[in-house]
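A.B. asks: What would the 3D arrangement of this be:
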Amino acid sequence: MKINIIKIPKIEDPRGNLSVIEKEVLPFEIKRVYYLYDVPAGAERGGHSHKEQQEFLIALSGSFDVIINDGKVEKSVTLNKPFEGLLITNGIWRELKNFSSGAVCLVVASDVFSEADYIRDFNEFLAISSK
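C.D. replies: Predicted coordinates:
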C-alpha cells in the first residue's frame, strides 16, 4: 500500500518543542495546507481518493484514525503525535474517524484544490483501482 509514516524533525527545548516540515521531509512540493478542527463527536471526514494529489496528514492536537484502502487491503492508522504524519499517495481511499475532543488534523497537499482530481464514490474507486 502506498502510505508511509514519516517522522517530522523535532527540536526539543525546555521552553517547548518545535517541528519543521521543509522540502527534505516530503517527497513533493507543498502547494496547499489546510486543517480540520471542531469535528463533532461521531462525525467522519475524508471519504475520497485522489487521482494525482498526494497528502501528508498530521494530528497537531488530539487523535483520530485514518482508514485507508488501496482497493485490495484496508488498514487503520491512528495519528496522535504532532511530530509524525501519514503520507498518502494518490490512488488510496481515505476516511478519517474517531476524532478526540480538540483534535486538529493538518493536511499538507501536493497540489491546489481541483474537484476533477477527486474520486468521491467508493464503488467508482474500486472499479478504477482494480485496473
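
A.B. asks: For the rest of this, base every contact and every neighbour count on C-alpha atoms.
C.D. replies: Will do.

A.B. asks: In the chain, mark out all the strands, start to finish.
C.D. replies: Using DSSP state E, the strands of the chain run over 3-7, 10-11, 18-19, 32-37, 45-50, 55-61, 64-69, 74-79, 84-88, 93-97, 104-109, 118-119.

A.B. asks: To compare with the earlier structure, here is another sequence to fold:
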Amino acid sequence: MSVPHLIEFPKLGAPEIGYISVTEQQKLLPFEVARIFWTYYTPESIVRGRHAHHATEQVLVAVAGRIIVTTELADGTIQTFRLEDPFVGLYVPPNAWHTMQYSHSAVQLAFASAPYSEADYIRNYDDFKRIWQGR
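C.D. replies: Sure, this is the predicted structure:
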C-alpha cells in the first residue's frame, strides 16, 4: 500500500535569473497524469479536502504561499506536511484521508491520476476507515 511522501523536483537556475522546475510524464510522478487543477484565494480559516479516494492518486505542489497538508491512513498513521517550496510536491495515495489549510496567497497545483468522478471520492470519514481498513 502506498504512503504519502514528498517528491523533490529539479530546481534549475540561479537567484539572479530565477528558477524552473520540470518533470516529464512518469519521471518523478508515480502515475500518468489525467487531470490537472489548481486552487487559489482560499481563506486561511477554511480547511479543504476532508476526503480520500477509491483510486485516484495525486501530487500536490504549493507553487506560491504555504499549504499545510495532513494525511491519515486507515491504520491511524497521521502525517503533517508543510508545502512552501514550488519544487516540492506531496504524493497523496488513494488510501489517505487528507485535509489542506492555505495561506491566503497560496496557489496549489494538483496532478491527478484520473479524471474527476464524484464516485471516486470518499467524503465520509467513517466510510473511509471502513473501506480502507479491510484492504
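
A.B. asks: Quick check: TM-score for this pair?
C.D. replies: Overlay of the two chains. TM-score (TM-score structural alignment, normalised by the length of structure 1): 0.94; 130 aligned residues with a C-alpha RMSD of 1.1 Å.

A.B. asks: Can I get the strands of structure 1 in CSV including distance to residue 131 of structure 1 and mean neighbour count?
C.D. replies: Shown next, in CSV, are those (distance: least, C-alpha to C-alpha, whole Å; neighbours: other C-alpha atoms under 10 Å):
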stretch, distance to residue 131 of structure 1, mean neighbour count
strand 3-7, 20, 15
strand 10-11, 40, 12
strand 18-19, 39, 14
strand 32-37, 29, 12
strand 45-50, 15, 18
strand 55-61, 23, 23
strand 64-69, 15, 21
strand 74-79, 18, 15
strand 84-88, 20, 22
strand 93-97, 15, 20
strand 104-109, 25, 22
strand 118-119, 15, 18
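
A.B. asks: got the ones you listed as a markdown table, with distance to residue 125 of structure 1 columns?
C.D. replies: Formatted as a markdown table, the strands of structure 1 follow (distance: least, C-alpha to C-alpha, whole Å):
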| stretch | distance to residue 125 of structure 1 |
| --- | --- |
| strand 3-7 | 17 |
| strand 10-11 | 36 |
| strand 18-19 | 35 |
| strand 32-37 | 24 |
| strand 45-50 | 7 |
| strand 55-61 | 17 |
| strand 64-69 | 10 |
| strand 74-79 | 13 |
| strand 84-88 | 15 |
| strand 93-97 | 8 |
| strand 104-109 | 20 |
| strand 118-119 | 6 |
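
A.B. asks: The ones you listed: which one's closest to residue 130 of structure 1?
C.D. replies: Residue 130 of structure 1 lies closest to strand 64-69 among the strands of structure 1, at 12.1 Å (C-alpha to C-alpha).
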